[in-house]
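In: Pasting the sequence and the predicted coordinates here, then a few questions.
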Amino acid sequence: MWKSIASNFLTLFIVILVGLGGLVGWGQAQFTSEGPLEEAICLRVPLGGSMALVSRDLEAKGAVSNARIFRMGADYTDKSQDLKAGSFLVPAGSSMEEIIDVVTRGGQNTCGTEVVYRVGVTSKRAVVRELDPATNAYVETANFVPGEDAVPAEYAEAREDRDVRYRVTVAEGATSWQVVESLKAIDVLEGEVTELPAEGSLAPDSYEIAPGQERAALLSRMQAAQEAILAEAWENRDPSVPLETPEEALVLASIIEKETGVAEERRQVASVFTNRLRQGMKLQTDPTVIYGVTNGEGVLGRGLRQSELRRETPYNTYVIPGLPPGPIANPGRASIEAALNPDETPFIFFVADGTGGHAFAVTIQEHNANVAEWRKIEAERNANN
């Protein structure tokens, strides 16, 4: 009898073990396999939130099939205590394992509300936008000029939300004065800017910021980024370019930046100026003359006068030989690289072609024909306005 009881107990024990093994296997499959979420969602994890709270929210949103398995998986992978507050994009079909990685990885928020302060060449703006999880595209909710327009309600609401992300985006070709004036109008930044950064020393890019950050600290980040970009480009330069120092490269890059907004043209435009420097020709470029008039403080807002084109100033490249004494804007990486690795071309002239790009020429006769064509296009546009 005892043998029978022992045998039955052993059998029951084995069945239980097999059942537990099957249950564990099922749980593992639930944890690692594709989840039930049909459309991406924006998951908000509040400050002080817990994995239990997140698991219930995910189950209610249809992102996980079982909140308990989600919590057990977080415990098993030792990530329960790594939960980060913020707003996170959870893609459709994400497994529990993938979702746990999203909410514990750290770094910037990946969805929700974002405020972008745009520093442009001709304007500055603040944009409030929301990421639509279904399309993974931003939807603009407010757009205004900081320091000038009335503050929209959407912006005021965003300022009260601790999960909102902020960033400053500096356009290629903006001057240091324009950058500093724009930063002064951003109310989430603090501190005075006591000294204008050297022209050309700020890297155009998108910088994530936090409320209370010092303006001077942000400018230092921009300067450090530009120093790194210039050093790398100088290290990889074409040794035949007629530029003696990284500073000269920055000057030429700023001219290239102001002469063309077409990415594919940068190295061609660079080749024109490189050929002119090699041949001892004057650069004859309007943007340098304009900088001599405005000193980088705002936009000229009109055409250059003949008197300005004839007047000898340090920045009038129709009169002075070689490069002007300093950059005329803050160039981006592509223009810096173009200045140091230009295309090999015979071109020494270029003029607008009416498409946003330029027509290039080797001889003055070709150039004059291109200019005549451009004048014709200008006349037709003026007649239609």
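Out: Happy to help now that I have it. Just so we're clear, the structure is a prediction, and the values are computed from it rather than from any experiment. Numbers count the residues shown, from 1 in each chain.
In: From here on, just use CA atoms for contacts and neighbour counts.
Out: Fine.
In: The stretch 251-385 of the chain: helices as residue ranges?
Out: Secondary structure of the stretch 251-385 of the chain (DSSP state H, counting those that start in this stretch): helices located at 266-279, 286-294, 306-310, 333-340, 364-384.
In: ok, now the stretch 1-150 of the chain?
Out: 2-32, 51-60, 67-76, 96-104.
In: Return the most buried member of the helices of the stretch 251-385 of the chain.
Out: Most buried of those, by mean neighbour count (mean count of other Cα atoms under 10 Å): helix 333-340, with a mean of 26.
In: nearest to residue 322, of the helices of the stretch 251-385 of the chain?
Out: helix 266-279 (6.4 Å; Cα to Cα).
In: Figure out how far that closest one is from the centre of its chain.
Out: 28 Å (Cα atoms, centre = their mean, to the nearest Å).
In: Contacts for that helix, please.
Out: 241-242, 252, 256-257, 259-260, 282-283, 322, 334-335, 338-339, 341-350 (Cα atoms under 8 Å, 6 or more residues apart in numbering).
In: Figure out the length between the terminal residues of stretch 254-272.
Out: Using Cα to Cα, to the nearest Å, the end-to-end distance of stretch 254-272 comes out at 14 Å.
In: adding another structure so you can compare the two:
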Amino acid sequence: MTEYGRGHGSEPWHPEDPLYGDQGWTGHQTQQGQVPYGGEQQQYAQDPQYQQQYPQEQYPAQQQGYAPQYPQQAQQAQQPQQVQHPQQAQHPQYQQQPHQPQQPVYDAQGWDTGGQQYVATAPADPYAGVDPYAQQAAAGYPGENPDLYTTADAYPPPQPPNLRHLEPELPEQQDDEPEESFLAGGGDAEDGDDNGGGGRRAGRSKGGKGGKPKKRSGAACLVASLVIVGVLGGGGYYGYTFIKEKFGAAEDFAGEGTSEIVDVEIPKGAGLGQMGRILKEAGVVASAQAFVDAAGANPKGKSIQPGTYPMQKKMSGAAAVALMIDPSKLRVITVTEGMRNAKVYEAIDKKLNKPAGTTEGIAQQNAKNLGLPAWAGNNPKIKDPLEGFLYPTRYDLSKDSTPESLLKQMVKNASDKYAELGVEGKAKELGLENPLQVITVASLVNAEGKNHDDFRKMSEVVYNRLKKTNDVTNQKIEFDSTYNYAKGQSEINFNLKEAQAFNNPYNTHYIKGLPVGPIGNPGMDALTATLNPDHGGWMFFVSVDGNTTTFTKTYDEHLKLVAEFQERQKQKNGG
């Protein structure tokens, strides 16, 4: 038998031969002194009698015979398939070895040794009874590299594929354990055991070392359970709420609500969604979506104006929308252009739920403390010092609104506008005595005209009639609006003779010149028209149909228009 376990017959290799069926194993060396097949050879020192070279290309394909030979016999053997690694010629172990017995050379036909044949006698097997994969100590030659597999710290010899068993790598044990959370329940008395008589506590045991499992505090487990239940419960609640709001019917109240009233303020620029959220927070509607849906279903739902609304709690979305589209329900006061103070006072009392006459009394008693400019209200004949100073615009009421606070706000707005227009400096340019007369002219223009073009011609009529050269009306303005103001009425048809005989500082049918004060609160159009009249030489005007105002320069033209107007009025009244 040879060193590879072959007998002198033709029997096949034994399956446990380390080289059996492993021609392609290149990952490890089979044993000391052997190299992977098909790769580069790197041989280690072996016993002289086993120093043989086997052709790499020939071995995997031919298993019938072998041709072991020494390096110095390579040429004598004349093996064409012998491949010698370049390192073999340089390394000392591959140099010619003296006094070595010639080894037989096998071929594919028998025991041809170049003239000699060996017969049945087989040499002793040096590997008999020895683990072929155990590490063999080899005697080295001087100058050769040390065998790294013979040292105490060497890696174990490689294993063939059929004997390899990969062991799972265990995680590295750390010297210091991380601190446990409070949920681990690591109390002082439960982290370790006593070390016998010393009384010292044992160190914490490592996992897999056979130590005691750590105890867990019941309280900590309870806390953990409560936390988990809380998270799941909260997530479920919010998830249910989200799904319900997205896909379910919007929550809504029924009916007109309770008797409890709340003031809800809607800011400027608020959309329907923001309005719905404000109403929900105030307890008016059950959900913002119910309000939005109701507003979308109402044709006037998008016309809701900002402001403060007195609303009942627990109203349906439709009821809330119906209230808010009604301008009369809105807690605002709108002073229109030309509106008289008496109407403003009534609106304030009504919106603030005050007794009738409350705001008018405050205006009369505290006029000087409401912010009037120094040039206003000096004439004792003035009926209302605040007339002409409650600037026309919208005023939103809040919970803190009072008659006095509203009056101050209105007076301030008027004073600011008049200062911005430069009323005080332009009075003399217009031939007027003081800035108050500018406001008075503007109030007359606003009461008689219909639009800005009318206002400019109206102001021209006033200025022309105030001239001392006016011999047609003898410097009388003769505006019906002044008579109605003096009377506290708004009549179109009245007795002209009675008007001309009514002695009142505001009645321009009786007095010459301007009234003692404004007869209303002029708007911006009337103010700018007063400061910039038409200059067309107009002296008369009349509205025949009640919509269109016609202006004339002569009295005769005016009389024709008056006759036409009177005839129209008779037909209208059935006369």
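Out: Right, received. Where do you want to start? Everything numeric here is computed off the predicted structure, so don't read it as measured data.
In: and whichever residue in the first structure pairs up with residue 463 of the second structure, how far is that from residue 268 of the first structure?
Out: Alignment note (TM-score structural alignment): residue 463 of the second structure maps to residue 274 of the first structure. Computed as Cα to Cα, the residue 274 of the first structure to residue 268 of the first structure distance reads 10 Å.
In: Quick check on the contacts of helix 266-279 of the first structure: which are buried?
Out: Neighbour-count burial (16 or more other Cα atoms under 10 Å) is assigned, among those, to 241-242, 252, 256-257, 259-260, 282-283, 322, 334-335, 338-339, 341-343, 345, 347-350.
In: What are the buried residues along the strand or helix carrying residue 240 of the second structure?
Out: If you go by DSSP states H and E, residue 240 of the second structure is part of helix 218-247. For helix 218-247 of the second structure, the neighbour count (16+ other Cα under 10 Å) marks residue 220 as buried.
In: wait, what's in contact with residue 286 of the first structure?
Out: By Cα under 8 Å, 6+ apart, the neighbours of residue 286 of the first structure are 304, 317.
In: how much space between it and residue 343 of the first structure?
Out: 22 Å.
In: With residue 294 of the first structure instead?
Out: Taking Cα to Cα, one finds residue 294 of the first structure at 31 Å from residue 343 of the first structure.
In: Likewise for residue 5 of the first structure?
Out: 90 Å.
In: ditto for residue 236 of the first structure
Out: Distance from residue 236 of the first structure to residue 343 of the first structure, by Cα to Cα: 15 Å.
In: for the helices of the stretch 1-150 of the first structure, which one ends up most surrounded?
Out: Highest mean neighbour count among the helices of the stretch 1-150 of the first structure (mean count of other Cα under 10 Å): helix 96-104, a mean of 21.
In: Next, the angle from that helix to helix 67-76.
Out: Angle of helix 96-104 of the first structure versus helix 67-76, following axes from the mean of the first three to the mean of the last three Cα atoms, to 10 degrees, is 70 degrees.
In: chain center to helix 96-104 of the first structure, what's the gap?
Out: The answer for helix 96-104 of the first structure is 26 Å, by Cα atoms, centre = their mean.
In: Run through the neighbouring helices and strands of that helix.
Out: With contacts taken as 3 or more Cα pairs under 8 Å, 6 or more residues apart in numbering; DSSP states H and E, helix 96-104 of the first structure sits against helix 2-32, helix 67-76, strand 86-90.
In: Try it again at 7 Å.
Out: For helix 96-104 of the first structure, the packing partners by 3 or more Cα pairs under 7 Å, 6 or more residues apart in numbering; DSSP states H and E come out as helix 2-32, strand 86-90.
In: quick one: which of those is nearest residue 207 of the first structure?
Out: Per Cα to Cα, nearest to residue 207 of the first structure of those: strand 86-90, 18.5 Å.
In: What's the average distance for the closest one when superposed on the second structure?
Out: Following superposition, strand 86-90 of the first structure is found to deviate from the second structure by 6.6 Å on average (mean Cα distance after the TM-score superposition for the first structure).
In: Could you tell me the angle between that strand and helix 96-104?
Out: 150 degrees.
In: outside of strand 86-90 of the first structure, which residues touch it?
Out: 40-46, 99, 102-103, 109-112, 133, 163 (Cα atoms under 7 Å, 6 or more residues apart in numbering).
In: and it, how far from the chain's centre?
Out: For strand 86-90 of the first structure, the distance to the chain centre is 20 Å (Cα atoms, centre = their mean).
In: which bit of the first structure covers stretch 551-567 of the second structure?
Out: Taking TM-score structural alignment, stretch 551-567 of the second structure hits residues 360-376 over in the first structure.
In: Now find how far off-centre the matching stretch is within its chain.
Out: Taking Cα atoms, centre = their mean, one finds stretch 360-376 of the first structure lying 37 Å from the centre of the chain it belongs to.
In: try stretch 367-384 of the first structure
Out: 36 Å.
In: Same question for stretch 227-234 of the first structure.
Out: Worked out by Cα atoms, centre = their mean, stretch 227-234 of the first structure lies 18 Å from the chain centre.
In: In the second structure, what range does it match?
Out: Against the second structure, stretch 227-234 of the first structure falls on residues 415-422 (TM-score structural alignment).
In: Show me which residues of the matching stretch are buried.
Out: 415, 418.
In: thinking again about what came up before, ok, the match of residue 463 of the second structure to residue 328 of the first structure distance?
Out: On the measure of Cα to Cα, residue 274 of the first structure and residue 328 of the first structure end up 17 Å apart.
In: One more: residue 24 of the first structure?
Out: In terms of Cα to Cα, residue 24 of the first structure sits 66 Å off from residue 328 of the first structure.
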